[in-house]
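Colleague: coordinates only, sequence not included:
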């Protein structure tokens, strides 16, 4: 089992600011996250899956929302 990441730790892996991750959560975008009470955590495997789903070969390809 690997360590879960805080919002601040996850943001650089996604390439955005922590505030952007927070905004994306409210919009239903971004990588999946785990909520335990008021705490938010990200599984590194979910971040990698999210990034892989957005990998494209050309600018004409559509990316998942």
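Modeller: That came through, no problem. Model, not experiment: these values are computed from the prediction. Residues are numbered from 1 along each chain as shown.
Colleague: switch to C-alpha atoms for all contacts and neighbour counts from now on
Modeller: Noted.
Colleague: what number of residues lie near residue 48?
Modeller: 13 (other CA atoms under 10 Å).
Colleague: how about the strands in this structure?
Modeller: 34-36, 39-41 (DSSP state E).
Colleague: could you pull out the helices in the protein for me?
Modeller: 7-14, 18-27, 44-53 (DSSP state H).
Colleague: most tightly surrounded among those?
Modeller: helix 7-14 (a mean of 16; mean count of other CA atoms under 10 Å).
Colleague: for that helix, packing partners?
Modeller: The contact analysis (3 or more CA pairs under 8 Å, 6 or more residues apart in numbering; DSSP states H and E) places helix 7-14 against helix 18-27, helix 44-53.
Colleague: could you export those as TSV, including distance to residue 1?
Modeller: Compiled in TSV, the helices and strands packed on helix 7-14 are given as follows (distance: least, CA to CA, whole Å):
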stretch	distance to residue 1
helix 18-27	23
helix 44-53	10
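Colleague: below is an additional structure, to be compared with the one above:
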């Protein structure tokens, strides 16, 4: 697969995201980001979750999209 571009909210420059490799199910993605699967599903419905894609009937996530979403959510303490 080719790398996809996403606009960076801070700089308006496209960020290259490598969406190659394996995809994660909702359960696996939730574990990856430290949330419960139901919370990740709710975030998706509310439009505040990471980018997801359909693979048949499943919602799947690329680790690169999860990493980018986590970067946007983290704030300095």
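Modeller: Noted; the coordinates are in hand. None of these values were measured; they are calculated from a predicted model.
Colleague: who touches the counterpart of residue 31 of structure 1 in structure 2 in this structure?
Modeller: Here residue 31 of structure 1 is matched to residue 50 in structure 2, going by TM-score structural alignment. For residue 50 of structure 2, the contact set (CA atoms under 8 Å, 6 or more residues apart in numbering) comprises 44, 61, 65-66, 69.
Colleague: rerun at 6 Å
Modeller: By CA atoms under 6 Å, 6 or more residues apart in numbering, the contact list for residue 50 of structure 2 reads 66, 69.
Colleague: next one: the one 3 residues further on
Modeller: By CA under 6 Å, 6+ apart, the residues touching residue 53 of structure 2 are 59-60.
Colleague: any idea which residue sits dead centre in structure 1?
Modeller: residue 31 (2.8 Å; CA atoms, centre = their mean).
Colleague: most tightly packed of the strands of structure 1?
Modeller: When you average the neighbours per residue for each of the strands of structure 1 (mean count of other CA under 10 Å), strand 39-41 leads with a mean of 14.
Colleague: CSV for the helices of structure 1, including distance to residue 37 of structure 1?
Modeller: Listed next are these as CSV, based on distance: least, CA to CA, whole Å:
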stretch, distance to residue 37 of structure 1
helix 7-14, 15
helix 18-27, 15
helix 44-53, 20
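Colleague: closest one to residue 36 of structure 1 among those helices?
Modeller: Closest approach to residue 36 of structure 1 among the helices of structure 1 (CA to CA): helix 7-14, 13.2 Å.
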